[in-house]
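Asks: Whatever this is, show me its structure:
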Amino acid sequence: MFARRIAVVGAGYVGLTTAACLASLGHRVCCADVEVAKVERLRRGEVGILEPELPDLVTEGLAAGRLSFVVGARRAVGDAEVVFLCLPTPMGEDGSADLAAVESVIAETRELLPTGCVVVTKSTVPVGTAHRLAELLGRHDVAVVSNPEFLREGSAVTDFLNPDRVVVGSDAQDAAERVAALYARLGAPTVLTDAASAEMVKYAANCFLAMKLSYVNAVAELCERLGANVTDVTEGIGYDRRIGQAFLQPGPGWGGSCLPKDTAALARVAAAVGLDFPLLQATIDTNHHQRSRTVAKVRMAVGGSLAGARIGLLGLTFKAGTDDLRDSPALAVAGALAAEGAELTGHDPAVRVVSGPLTVVDDPYAVAKDADALVLLTEWPEFRALDWTMVAELLNGKVVIDTRNHLDPDVLSRAGLTWHGVGRPSVAC
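Replies: The predicted structure follows:
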């Protein structure tokens, strides 16, 4: 494998993981970001996001001289053979992806890119973006390639180095093959296609996963009404290889930095070309319903009114293993509880401060003190290991709403607590 000179623009979850992992594969990588303080920390090997294995890879890359950090894209691209754009594409007010950051970097660097360089969009971008960026570049000697990422927060390094597949798309076959060669050591199946299809792969994948989560949440609600157990149901269907076990865990709704914006963006794209996509809209609507259903469970548990109720929240991030609060269903539920007058105290192993009507404490037992109900919203392993007898003594109301089916109902029952899960029969003390 030939070592390439690579520039990575953006040092967030995707950019930093991409830079550190490519450096670990032997490439020489310069990673750029606009935040001066972040770049200075990274030069010292200090990683400011919770991502297992990433700090070690950054430290190793710096020590080996294969990884460096600079302020600003212009300083990174001058001698690069491949430039990865790992920039935020947040959801705009109309639901479409905002490409301002991507287009800004293209405008800033187009005159500096070396002849024969390949620009790679790693960010999730709408179908047609590669073609648009090629027009903005106005450089026939610079190819644009789509290479979507499929990284899960909390396991991003593992996902990068052990991918299910590598997808590379471009209208320039040789450029696509050069990008695919960067991953050759990983031995993953590689899909070489056109740019539009590669861009579509990411949206199609994420929206399918969101659909699967909304489906299992709807099934869980049906199980509650019919007296079935969703855990047994999902086990039964998950052994079917056509379905699989992944993304079949009910919860308070899905969130994070990807699924909400990607479902909204694909819905917007479909509408723009006159396609009615009711299945996708139902996926989004079901997710909103699930959050409302969670609030209704808490309301019922405290007697029918949340006004003045003291509610303890366990977990605030959108999933365990990350410190990411973006579009967290836990915070959405918290906001709805507060809107009905609940007084909220929360704890999360990865969070110290949250804006809004919520007091965050360092001790999970402080969450339970004098609370009328305890609500588990994020599936941190630490919560299973709590002394539930002590929790029961601290609680005012002896009820726990477990929105992830994460806790052992029998353990809580023996502690004198009533457990309410999702899609499963409640267990009383």
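
Asks: Could you use CA atoms for every contact and neighbour count after this?
Replies: OK.

Asks: which residues sit against the strand or helix carrying residue 334?
Replies: Taking DSSP states H and E as the criterion, residue 334 maps to helix 329-339. With contact meaning Cα atoms under 8 Å, 6 or more residues apart in numbering, helix 329-339 is reached by 252-255, 291-292, 294-295, 306, 315-318, 325, 344, 356-358, 377-378.

Asks: same check, this time on stretch 377-397
Replies: Under the criterion Cα under 8 Å, 6+ apart, residues 251-252, 302, 313-321, 329-330, 349, 365, 368-374, 398, 402-404, 406-408, 411-412, 415-417 lie in contact with stretch 377-397.

Asks: Show me those that map onto helices.
Replies: The helices, defined by DSSP state H, take in 329-330, 365, 368, 411-412 from these.

Asks: Just the buried residues out of those, in PyMOL syntax.
Replies: Here is the PyMOL selection string for the buried members of the ones in helices among the contacts of stretch 377-397, based on 16 or more other Cα atoms under 10 Å:
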select buried, resi 329+330+365+368+411+412
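
Asks: Kindly reformat the ones in helices among the contacts of stretch 377-397 as CSV containing distance to residue 201.
Replies: Converted to CSV, the ones in helices among the contacts of stretch 377-397 look like this (distance: Cα to Cα, whole Å):
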residue, distance to residue 201
329, 25
330, 29
365, 44
368, 44
411, 43
412, 43
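
Asks: Let's compare: structure for the following, please.
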Amino acid sequence: MKIAVIGTGYVGLVTGTCFANSGNDVTCIDIDEKKIAGLKSGVIPIYEPGLKELVLRNAEEGRLHFTTDTASAVKTAEMIYLAVGTPQGDDGSADLSAMWAVTKALAPHLQEDAIVVTKSTVPVGTNAKIFGMLKELTGRDCHVASNPEFLKEGAAIDDFMKPDRVVVGVRCAEVSDKLQQLYAPFLRTEKPFLSMSPESAEMTKYVANALLATKISFINEMANLCEKMGGDINDVRRGIGHDSRIGFAFLFPGVGYGGSCFPKDVRALTAMTEDKGNVPEMLRAVDNVNERQKTVLFEKVKTHFDGDLSGKRIAIWGLAFKPETDDIREAPALVLIRQLQEAGATVVAHDPEAMENVAAETEGVEFSESATKALKGADALCICTDWKAYHQPDFAEIYQLMAGHVVFDGRNLYDPARMKARGYCYHSIGRVAVDGRKA
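Replies: Have a look, this model is predicted:
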């Protein structure tokens, strides 16, 4: 099948590459000439495990192409995927200006039987508006489907190749059948292909992300309570997770969620709810709890140092909003950096992938190519991202390097009793702090 994917961001590039890998002829389109030139030369603009290898292989084998020419790619395409950005607007709603511009640009070149598919996360009703715009621009009823993505950054290739389910929103059985054929190679293990109305498909994406975000905010709020009650949130998590109605997924306490999806989608769903005259009490609470959680680590640091951080050297491990990505959008580490600097501390940071992105967004941060070397002379260590490289450090070497033996673990990577035995003062999330330092 000949497919055009408009937008080479995270979703568009993964989608186009995976479709090419299953034998389709895919052209990825973007208005950013520098990005397209880079992709043609094998330069991947994002970090995603396994993506570079797939892009290079499929491009070399002639199934994956890159261009800035929308007209040439669309006019021969049987299916056109829209994967442009829908950033958060000033009022919390999604900004669809790029979606409308792309719709107008592709309309004159659209084949009569071509199917336009929205892959971007868009408010309910967007599909219908695109349908109306294309009818006005072309003078005919065009096929417009919705196909929301459920990709996790850091595991996007595997998620696409082995989806839990594929959701499509369509107006006729013919379009559903074509989309099912397209996804057939990825559904060989009997995972469901769910066909529904475009409005239901659009709503499914928002509801899924809002519910996952709710689980994170809930466990974080309970973790904060556990500390005050003398409990251990990890024990509580095990106690509730074995209930099949609850499960363990997204119940790991930490310093809050970030990224390109959860914050934006919760706020967009809030805006949609308000627009329809309903009161989004739970959605507002989820967002508020998360924003407050991003400040928890700083409050622990400030309390430990009796409110005076001037001249303190604080090391941070982990800058990306989650491991296996370089994405720092809404990352809790950025909040911590700002608060530490405003309090007069010097910040030295390490992350396997995201340091360049943080350097472009901040000033005054020192960066270390080595996680261990970042701790030289540090008064404390703060852990913000659960990279595997941080799970088994050489604690004896770290002890010798640090000026102060204090760890603020925002991801609960270590056992408190063992940290105490190693001679550290150890603070985590939802567990009582321990202090093994000698008086």
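
Asks: quick revisit: how about the helix holding residue 334 of the first structure: buried residues?
Replies: 329-338.

Asks: Give the buried subset of the contacts of helix 329-339 of the first structure as a ChimeraX selection command.
Replies: In ChimeraX syntax, the buried subset of these is picked out as below (16+ other Cα under 10 Å):
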select :252,253,254,255,291,292,294,295,306,315,316,317,318,325,344,358,377,378
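
Asks: Quick check: residue 427 of the second structure touching residue 436?
Replies: No - at 11.5 Å, residue 427 of the second structure does not count as touching residue 436 under the criterion of Cα atoms under 8 Å.

Asks: who has more neighbours, those two?
Replies: When residue 427 of the second structure and residue 436 are compared for neighbours, residue 427 comes out ahead with 24 against 18, by other Cα atoms under 10 Å.

Asks: Now check that one against the first structure: what is it aligned to?
Replies: Matched by TM-score structural alignment, residue 427 of the second structure corresponds to residue 420 in the first structure.

Asks: quick one, what contacts its match?
Replies: 399-402, 426-427.

Asks: If we use 7 Å, what do you get?
Replies: Neighbour list for residue 420 of the first structure: 400-402, 426-427 [criterion: Cα atoms under 7 Å, 6 or more residues apart in numbering].

Asks: and which of these is nearest residue 247 of the first structure?
Replies: The nearest member of these to residue 247 of the first structure, counting by Cα to Cα, is residue 402 at 17.8 Å.

Asks: So what does that closest one match up with in the second structure?
Replies: By TM-score structural alignment, residue 402 of the first structure lines up with residue 409.

Asks: so what's that match up against?
Replies: 382-383, 427-428.

Asks: Mind putting those residues into JSON lines with secondary structure and distance to residue 289 of the second structure?
Replies: Shown next, in JSON lines, are the contacts of residue 409 of the second structure (DSSP: H, G, I helix; E, B strand; the rest coil; distance: Cα to Cα, whole Å):
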{"residue": "382", "secondary structure": "strand", "distance to residue 289 of the second structure": "21"}
{"residue": "383", "secondary structure": "strand", "distance to residue 289 of the second structure": "20"}
{"residue": "427", "secondary structure": "strand", "distance to residue 289 of the second structure": "20"}
{"residue": "428", "secondary structure": "coil", "distance to residue 289 of the second structure": "18"}
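
Asks: Closest one of the residues you listed to residue 14 of the second structure?
Replies: Using Cα to Cα, those come closest to residue 14 of the second structure at residue 383, 29.2 Å.

Asks: residues contacting residue 342 of the first structure?
Replies: Counted by Cα under 7 Å, 6+ apart, residue 342 of the first structure has contacts 306-311.

Asks: Skip the chain neighbours and tell me the closest residue to the spatially most central residue of the second structure.
Replies: In the second structure, the C-alpha nearest the mean C-alpha coordinate belongs to residue 259, at 3.8 Å (Cα atoms, centre = their mean). The shortest distance from residue 259 of the second structure to any non-neighbouring residue, by Cα to Cα, 6 or more residues apart in numbering, is to residue 329 (4.8 Å).

Asks: you'd agree the one you found is in a strand?
Replies: No - assigned with DSSP: H, G, I helix; E, B strand; the rest coil, residue 329 of the second structure falls outside any strand and is coil.

Asks: counterpart of it in the first structure?
Replies: Checking TM-score structural alignment: residue 329 of the second structure goes with residue 326.

Asks: Wait, its match touches residue 257, no?
Replies: Yes - using Cα atoms under 7 Å, residue 326 of the first structure is in contact with residue 257, at 5.6 Å.

Asks: Would you mind telling me which of the two has more residues around it?
Replies: A direct count of neighbours by other Cα under 10 Å for residue 326 of the first structure and residue 257 places residue 257 higher, at 18 against 14.

Asks: what about the more buried one, helix or strand, and which?
Replies: Applying DSSP H and E as the criterion places residue 257 of the first structure outside every helix and strand.

Asks: Map it across to the second structure for me.
Replies: When the second structure is aligned by TM-score structural alignment, residue 257 of the first structure is paired with residue 260.

Asks: How about residue 35 of the first structure?
Replies: By TM-score structural alignment, residue 35 of the first structure lines up with residue 32.

Asks: so how many other residues sit close to the residue nearest to its match when sequence neighbours are not counted?
Replies: Counting by Cα to Cα, 6+ apart, residue 68 is the residue found nearest to residue 32 of the second structure once chain neighbours are left out, at 7.2 Å. The burial count assigned to residue 68 of the second structure is 20, neighbours taken as other Cα under 10 Å.
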